[in-house]
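Novice: Here is a sequence with its predicted model. Questions after.
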Amino acid sequence: MSTLLKPNHIGRKISRIRELKDMKQEALAQALGTNQQAISAMENSENVDEEKLIQVAKALGVSVEAIKNFSEEAVLNIIGNTINNHDNASSFNYGCTFNPLDKVVELYERLVQAEKDKVEYLEKLLKGK
């Protein structure tokens, strides 16, 4: 059953979080000290007891509230808002927020100014002698 029909289906929410974390049932079972069949049964259960939910949350690296409030729609919204739709949707576009050439020119100007200051200081020293 989909989470749209049963929004409080805790087992399905656990399954989706596990899948999003690229974790297999066997890995979760090992983290919980159980077997894959037990994980499969739990993911098919609409309710999970609180103590088991705490253990699952810890194994998945999320909070109990994150499992209870998990929403497929929210995840899709985050992904949709993160990807720049004008570029290739499979890659993220991290461009510079500044022009690198401007930074090179700025550093060059600072270097030239430092050299001018040194020359001026040395000339003052020579005049003082």
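Specialist: Yep, that arrived.
Novice: use CA for all of it now, contacts and neighbours both
Specialist: Will do.
Novice: what about the strands in this protein?
Specialist: With DSSP state E, there are no strands along the chain.
Novice: Which residue ranges of it form helices?
Specialist: 10-20, 25-32, 36-43, 50-60, 64-68, 72-82, 100-128 (DSSP state H).
Novice: among those helices, which is nearest Phe92?
Specialist: When the helices of the chain are compared by Cα to Cα, helix 72-82 sits nearest Phe92, at 8.0 Å.
Novice: I'd assumed Gly11 was in contact with Glu46.
Specialist: Yes - shown here, Glu46 and Gly11 form a contact pair, counting by Cα atoms under 8 Å, at 5.6 Å.
Novice: one more structure, for comparison:
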Amino acid sequence: METATKPNHIGRKISRIRELRGMKQETLAEELGISQQAVSKIEQSEKIEDEKLEQIANVLGVTKESIEKFSDEAVLNIISNTFNDSSILNGINFQPNFNPLDKVLELYDEKEKLYERLLQAERDKITYLEKLLKEK
């Protein structure tokens, strides 16, 4: 059985990376100093000059090689293997390996100790100043 190889369509890869970055064609065009229509034409092209690809990669914040090797399947695999809906808190993967209440209590204890040290420093200062006044 023969497997069909997917063409290495660089334009589609650029389009997908741009979309994943939340960038519009107009924004990419503006950053590259070209028109939106030119970006559309690039995204329809199967091959792109290395120099132009390097410029696009810089604007997208990726390397030229990452565009060339990009695949939707890899992105989907990464997302499906790392997504755990019970651990998402405001879009941040949050899985504490400690009890947050214990940390709050520790912070409270630290605050009390710090307050006591501050009070002691003030007492020492008052004692020192009283001693200086008595000497005069």
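Specialist: Now that the structure is in, tell me what you want to look at. Only a predicted model underlies this, so the values are computations on that prediction, with no experimental measurement involved.
Novice: tm score of chain vs chain?
Specialist: The TM-score (TM-score structural alignment, normalised by the length of structure 1) is 0.70; 110 aligned residues with a Cα RMSD of 2.9 Å.
Novice: returning to what we had before: the more surrounded of Glu46 and Gly11 of structure 1?
Specialist: Each of Glu46 of structure 1 and Gly11 has its neighbours counted (other Cα atoms under 10 Å); Gly11 has more, 22 against 15.
Novice: List the contacts of the nearest residue to the more buried one once chain neighbours are set aside.
Specialist: Counting by Cα to Cα, 6 or more residues apart in numbering, Glu43 is the residue found nearest to Gly11 of structure 1 once chain neighbours are left out, at 3.7 Å. With contact taken as Cα atoms under 8 Å, 6 or more residues apart in numbering, Glu43 of structure 1 is in contact with Ile10, Gly11, Arg12, Lys13, Ile14, Ser15.
Novice: Turn the helices of structure 1 into a markdown table, columns for distance to Phe92 of structure 1.
Specialist: Listed next are the helices of structure 1 as a markdown table, based on distance: least, Cα to Cα, whole Å:
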| stretch | distance to Phe92 of structure 1 |
| --- | --- |
| helix 10-20 | 18 |
| helix 25-32 | 29 |
| helix 36-43 | 32 |
| helix 50-60 | 26 |
| helix 64-68 | 26 |
| helix 72-82 | 8 |
| helix 100-128 | 20 |
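Novice: where does the most centrally placed residue in structure 2 sit relative to Phe83 of structure 2, distance-wise?
Specialist: When Cα atoms, centre = their mean is applied to structure 2, the residue found nearest the centroid is Ile92 (10.1 Å). Look at Ile92 of structure 2 and Phe83 of structure 2: by Cα to Cα, to the nearest Å, they are 11 Å apart.
Novice: Glu65 of structure 2 now?
Specialist: 26 Å.
Novice: Val104 of structure 2 now?
Specialist: 28 Å.
Novice: Ser35 of structure 2 now?
Specialist: 37 Å.
Novice: Those two: which has the busier surroundings?
Specialist: Neighbours per residue, other Cα under 10 Å: of Ser35 of structure 2 and Phe83, the larger number sits with Ser35, 16 against 12.
Novice: Neighbours of Asn81 of structure 1, how many?
Specialist: Using other Cα under 10 Å, Asn81 of structure 1 has 10 neighbouring residues.
Novice: same question, Ala66 of structure 1
Specialist: Using other Cα under 10 Å, Ala66 of structure 1 has 14 neighbouring residues.
Novice: next one: Glu123 of structure 1
Specialist: With other Cα under 10 Å as criterion, Glu123 of structure 1 counts 11.
Novice: same question, Glu116 of structure 2
Specialist: Neighbour tally, Glu116 of structure 2, other Cα under 10 Å: 12.
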